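# Provided below are the primary sequence and the corresponding predicted coordinates.
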Amino acid sequence: MHSTLTATKWRISSIDILRGLVMIIMALDHVRDFFHISAMTEDPTNPATTTPILFFTRWITHYCAPVFVFLSGTSAFLSGQKKTKKELSAFLLKRGLFLIVLEIVVINFLIVFDPLYRFIGLQVIWAIGVSMVLLSLLIYLPIRVLFIIGIAMVVGHNMLDGFNYRNMEDIPLWYAFLHQQLFTTYGEGRFFAVLYPLIPWPGIMLLGYCMGTWFVKEFDPVKRKRLLLGWGSAAVIAFFFLRWLNVYGDLVPWTTQKDTTTTILSFFNVTKYPPSLLYCCMTLGPALLALIWLEKVKGKWSEIVMVYGRVPMFYYILHFFLIHMLCVVAFFATGRPLSDAASGNFAFRPNDFGFSLPVVYVVWIGVIAILYPICKWYNHYKSTHSQWWLAYL
C-alpha cells in the first residue's frame, strides 16, 4: 500500500514539475514584451530580421500555452476522481466562467494598466475558460469519444485555413472567436482583440483530460511510460515529416532563406495563433516525453519548480503585475518623461523603450526569484486551508 501511494504522489508531482517549468519559461516571453528594445516593433520569429538567440527566446516559450492547457485537462480528470460527474461538471462550468471574467477584468488591466479599459484582449486565460465550459458539458461522454473529438480538433482545424479572410476588416466576430485573430474597435479610441482564437484549444484540453486516465493510481506505470513514449515520439515524428512535406498542418509554409541557419529558423517558425497542428506536435510531443523523465527526477530544483506548478493561476496574475511594475520603475529610472507613459501599447512602455536581450534575461531571473517565496507561501496556505475560492485561484 505504501509503495502505491508513493507512486501516485510521484506521478502527480511529475505533472506539477512540468507545469512549473512552463510557467517559469512563460515569464521570459512576458519580460521580453516589456523590456526588450525591439519587442514592440519587430517580430522575434521572423527569420529575415531576427537573430538565433532572439528567435530561441521567443520559440522556447511556445511550449507554455499548449502544455498548460493540456495539463489543465489532465488536472480536471484527476480532480474528478474525488467528485461525481455532476459535481465535476458544475465546478468546471463555474471555474471556466470565472476565468473568462478574470481575463477581461484583471489580466487586461495588469497588462495595459488602463482603468478605463480602452483595450480589451482575449488571450490564453479566455481560451482556457471557454475550453473548461465546453469540457463541463462533454465529460458525460465516454473517454474514447472525447479523444476522437480532441484529435479531430487538433488535427483537422487547419482545414479552416482556406476560409480565412484576407482583410481583417472583413472578419466576422464569430469567426474570429473560432479561428482567426482579430483586432478591431468597439468605440471611439477603444480597441478589442481576439488574440487567442478558440480552436483547437478545447481539443488540446480534451486530450489532456483523456491522458488523465494514465495517471490514476491503478494504472500500470510501465504501460503509462510506454504510452507516453509512443504518443510523444509519434507527435515529434509527425512534426518533422509534415513540416518537411510543407503541404498541410501550418498556415505558413517554411521557405529556403539566405543561409542554413535562417532556413532552420523558418522550418521551426510554426503558427501559434491559432496553434497549428505542427505547433501542437512540436510542443506537446516533447512534453509527453518529458513526463517520462520527470517521474524519476529527484532533487532540490524539482521541489522549487514544483512550487510554481502547484499555484499556476496565482503565479500568472502576480507575474504580470510584477513585470509591469518593474517596467514602470525602469521607465522612470531611465529618465523618461511622464508624457511618454501612454505613448505605447502598454502604459509606461513606449515602443522605443527597452534594453538588450541580456538585460531581459537578468530581469526574468529576478522575477522568478521574487515570486518564489510568495508562491511557496500561497502553496502552503492552499494546502492547509479549505476556503471555496482557493479552488478557483
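The structure has been received and is ready for your questions. This structure is a prediction, so every number in the text was calculated from the model and none was measured.
# When you work out contacts or count neighbours from here on, use the C-alpha atoms and nothing else.
Noted.
# buried set for the helix or strand residue 375 falls within?
Taking DSSP states H and E as the criterion, residue 375 maps to helix 357-384. By neighbour count on 16 or more other CA atoms under 10 Å, the buried set for helix 357-384 is 357, 360-361, 363-364, 367-368, 372, 375-376, 378-379, 382.
# Need the residues you listed in TSV (columns: distance to residue 219).
As requested, the buried residues of helix 357-384 are exported to TSV (distance: CA to CA, whole Å):
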residue	distance to residue 219
357	45
360	43
361	41
363	42
364	39
367	38
368	35
372	33
375	31
376	30
378	31
379	28
382	28
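# Which two of these have the greatest separation?
Spatial extent of these (CA to CA) is set by the pair 357 and 382 at 36.0 Å.
# hmm, back to that, which neighbouring elements make contact with the helix holding residue 375?
If you count contacts as 3 or more CA pairs under 8 Å, 6 or more residues apart in numbering; DSSP states H and E, helix 357-384 packs onto helix 2-35, helix 300-310, helix 312-333.
# Tell me what angle the first one forms with helix 357-384.
Angle of helix 2-35 versus helix 357-384, following axes from the mean of the first three to the mean of the last three CA atoms, to 10 degrees, is 140 degrees.
# Now do helix 2-35: distance to the chain's middle.
Relative to its parent chain, helix 2-35 has a centroid offset of 12 Å by CA atoms, centre = their mean, to the nearest Å.
# what helices or strands is it leaning on?
Looks like helix 2-35 contacts helix 52-59, helix 64-79, helix 277-294, helix 300-310, helix 312-333, helix 357-384 (3+ CA pairs under 8 Å, 6+ apart).
# Show me which positions of the third one end up buried.
If I follow you right, that is helix 277-294. Buried, per 16+ other CA under 10 Å, within helix 277-294: 277-292, 294.
# So which elements touch that helix?
Using 3+ CA pairs under 8 Å, 6+ apart: helix 277-294 touches helix 2-35, helix 64-79, helix 143-156, helix 221-245.
# same thing with the second one?
The elements that helix 64-79 packs onto, with contact taken as 3+ CA pairs under 8 Å, 6+ apart, are helix 2-35, helix 85-102, helix 201-211, helix 277-294.
# And here is the other one:
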Amino acid sequence: MSDKHRLISLDILRGFIIILMALDHTRHYWAITPFMPTDIENTTPAWFFTRWVTHFCAPLFVFLTGISAYLYGEKVQSKLQLRNYLLSRGLWLVFLELTGISFSWQFAFDIVFLQVIWVIGLSMIILAGLIYLPLSWISVLAITVIDCHNLIDDDHFLAVLGPQFSWLWHLLHVPTAANLTAEWQLFIVYPLMPWFAVMALGYCIAPIFKRDSTFRCKTFLSIGLISIALFVLLKITNFYGDPKPFVEYTSNIKTFMSLLNNTKYPPSLLYLLMTIGPGLILLALLERLTQVAPTRPWLAWLQVFGGVPLFYYLIHIPVINLSAQIYAILQYGRTVQFLDSADNWPALYQPNLWLAYSMWIVLTILLYLPCKHYMVTKRTSQHLLLKYL
C-alpha cells in the first residue's frame, strides 16, 4: 500500500476517535450527572456505555501519535529533524494546554487543566530523546512501564517526597486537584505515566507499516485479539492489572459493565489492553476498507476530522461550552457548571442523555465545514503557524 493510503487509514481512525471524544465533552456540558457514569451502583447502562465508548479516544490518540512520529522520521530520514519536530511540537502542545485550552473549559484563567494535549506534548518531548535508542530498547521500556506501573505504591512515594515535593509524583502518576494560590487551581488529570510509554509503543509498532498490507492487517488483527483475550483473562480472574475488581452481579448487564469498568486516571494495564486492542483491529479493518471501498463518503468525512485533529480539538471545546451555557441561561436563567456540586445546579435542571446525543450530532455537523476549509488551507499554504495546528 502506498504512503498515501497508509496515512488515510490513520486519519480515518483518528477522525473516528476525536468525534467520539466530542461525545464525552458534549455530555460534560449538556448532560452533566450528579453521579459518575461508570459508577455501576448508581448509573444506568445508557450512561455507562456512553462514557465507556469514549474511553478509546485518549489511548488511541496517544498511540497514533507515536506511529505518526515514526512515519515522519521515515519521511525526512533524519533523526535531528525528527527530534526537533517532536521537541517543538511537544512544547507547543504544552503551551496550548496551559493557556487557550484550559481557558476554553471554563472561560476563565483561574483553573489550569493538565489533560490529554498536555500529556501528548510532554510525551513527544520524551520521545525526542528516546528515538536515539534502538527500537528494541524502547519497546522493552514501553512494555515494562505499561505492564508494571500498577505495581507502584503511590502512597509510599508521596510520603517519601513529603508535602513540599509531592507535586512531582502527582505529575508523574497520581491525578490530583491542587490550590496553587487562593485564586488559582490546578487539575492534573493526565499524569505522565504510563502515557509516554503508550506513545513510545506506537512508535515501536510503526515499522509494520513498511510491510505489505496483508501482513500489516494480519499483524494488527492478531495483536488486537491477543490483547482482548489477555484483558478478559486478567480481569475475570482479578489476577492483576487494575485497581477495580471484577464483580459478578445478579444482573448480567451489571456483570458485563464490571468487566469493562477499568481505571483511566492513570490508565491501567487492563484499560490499555481493552482500548488499544480493539483499536488495532479497527485499524486493520479500515486499511482493508480503504482498499476495497475508498470512495465511501463517510470515510472521506472522517478523514477531514482526522486530518486536522488539533484544529478540531481547539475549536470544539469552546463551541460545546458556549452553546451549552447559552442554552442553560435560556432554559434555567443561569449556567450549569460541571465543576459545581449538584446542590448548586438550577432546581429545574435534569440530565438528559438524548439532548447530549442530539447536540453532539448537531455540533459535529456544524464543525465539519470549518475543519474541511482549514484542511484545504493547511495543505495549500506555507504559513508556519498552520504547520502546528
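Structure's in. What do you need? The structure presented is a predicted model; accordingly, all values stated were derived computationally and were not measured.
# Residue 36 of the second structure pairs with which position in the first structure?
In the first structure, residue 36 of the second structure lines up with residue 43, judged by TM-score structural alignment.
# Can you report how many residues lie near its match?
As a burial measure, residue 43 of the first structure scores 15 neighbours (other CA atoms under 10 Å).
# Same question for residue 307 of the second structure.
Neighbour tally, residue 307 of the second structure, other CA under 10 Å: 23.
# what do we get in the first structure for it?
In the first structure, residue 307 of the second structure lands on residue 310 (TM-score structural alignment).
# give me every residue that touches the closest residue in space to its match that isn't next to it in sequence.
Of all residues not flanking residue 310 of the first structure in the chain, residue 16 sits nearest, at 5.9 Å (CA to CA, 6 or more residues apart in numbering). Taking CA atoms under 8 Å, 6 or more residues apart in numbering, we find residue 16 of the first structure in contact with 306, 307, 309, 310.
# By neighbours, which of these wins?
With neighbours taken as other CA under 10 Å, the top of these is residue 309, carrying 26 neighbours.
# Identify the residues contacting the nearest residue to it once chain neighbours are set aside.
Sequence neighbours aside, residue 20 is the residue nearest to residue 309 of the first structure in space, at 3.6 Å (criterion: CA to CA, 6+ apart). Residue 20 of the first structure sits next to 305, 306, 307, 308, 309, 310, 312 when contact means CA under 8 Å, 6+ apart.
# ok, now residue 79 of the second structure?
73, 131, 132.
# and with 10 Å instead?
Contact partners of residue 79 of the second structure, counting by CA atoms under 10 Å, 6 or more residues apart in numbering, are 73, 85, 128, 131, 132.
# you'd agree the first one is up against residue 132?
No. Counting by CA atoms under 10 Å, residue 73 of the second structure does not reach residue 132; the two are 11.7 Å apart.
# out of those two, which sits in the more crowded spot?
Using other CA under 10 Å, the more surrounded residue of residue 73 of the second structure and residue 132 is residue 73, with 17 against 12.
# so which of the helices and strands packed on helix 64-79 of the first structure gets nearest residue 220 of the first structure?
Nearest to residue 220 of the first structure, of those and by CA to CA, is helix 2-35 at 10.5 Å.
# That closest one to helix 300-310, inter-axis angle?
Using the same axes, to 10 degrees: helix 2-35 of the first structure against helix 300-310 is 70 degrees.
# okay, the angle between helix 2-35 of the first structure and helix 277-294?
Using the same axes, to 10 degrees, the direction of helix 2-35 of the first structure lies 130 degrees away from that of helix 277-294.
# Counterpart of residue 73 of the second structure over in the first structure?
In the first structure, residue 73 of the second structure lines up with residue 80, judged by TM-score structural alignment.
# What of residue 190 of the second structure?
Checking TM-score structural alignment: residue 190 of the second structure goes with residue 196.
# which of the helices and strands packed on helix 277-294 of the first structure sits most buried?
Mean neighbours per residue, mean count of other CA atoms under 10 Å, is largest over those for helix 64-79, with a mean of 23.
# what's the mean distance for it versus the second structure?
Superposing on the second structure and averaging over aligned pairs (mean CA distance after the TM-score superposition for the first structure), helix 64-79 of the first structure comes out at 0.6 Å.
# just stretch 225-245 of the first structure next, same as before
Aligned to the second structure and superposed, stretch 225-245 of the first structure gives a mean residue distance of 1.1 Å (mean CA distance after the TM-score superposition for the first structure).
# quick one, what contacts the match of residue 307 of the second structure?
13, 15, 16, 17, 19, 20, 375, 376, 378, 379, 382, 383.
# Which members of those residues are the farthest-apart pair?
15 and 378 (18.8 Å).
# Tell me if the match of residue 36 of the second structure really is in a helix.
No. Secondary structure of residue 43 of the first structure (DSSP: H, G, I helix; E, B strand; the rest coil): coil, not part of a helix.
# how much space between the closest residue to it other than its chain neighbours and residue 123 of the first structure?
In space, residue 43 of the first structure comes closest to residue 50 once its chain neighbours are excluded; the distance is 7.4 Å by CA to CA, 6+ apart. Distance, residue 50 of the first structure to residue 123 of the first structure, by CA to CA, to the nearest Å: 25 Å.
# Give me the more crowded residue out of those two.
residue 123 (19 against 16).
# Please list all residues in contact with that one.
Per CA under 10 Å, 6+ apart, neighbours of residue 123 of the first structure: 100, 103, 104, 107, 108, 193, 194, 195, 196, 197, 198.
# show me the residues around the spatially closest residue to residue 37 of the first structure that is not a sequence neighbour that make contact.
The shortest distance from residue 37 of the first structure to any non-neighbouring residue, by CA to CA, 6+ apart, is to residue 354 (3.8 Å). If you count contacts by CA under 10 Å, 6+ apart, residue 354 of the first structure has them with 32-40, 327, 330-331, 334, 360.
# Tell me if residue 187 of the second structure really is in a helix.
No. Assigned with three-state DSSP, residue 187 of the second structure falls outside any helix and is strand.
# what sits against it?
Per CA under 10 Å, 6+ apart, neighbours of residue 187 of the second structure: 102, 111, 112, 113, 114, 115, 175, 176, 177, 178, 179.
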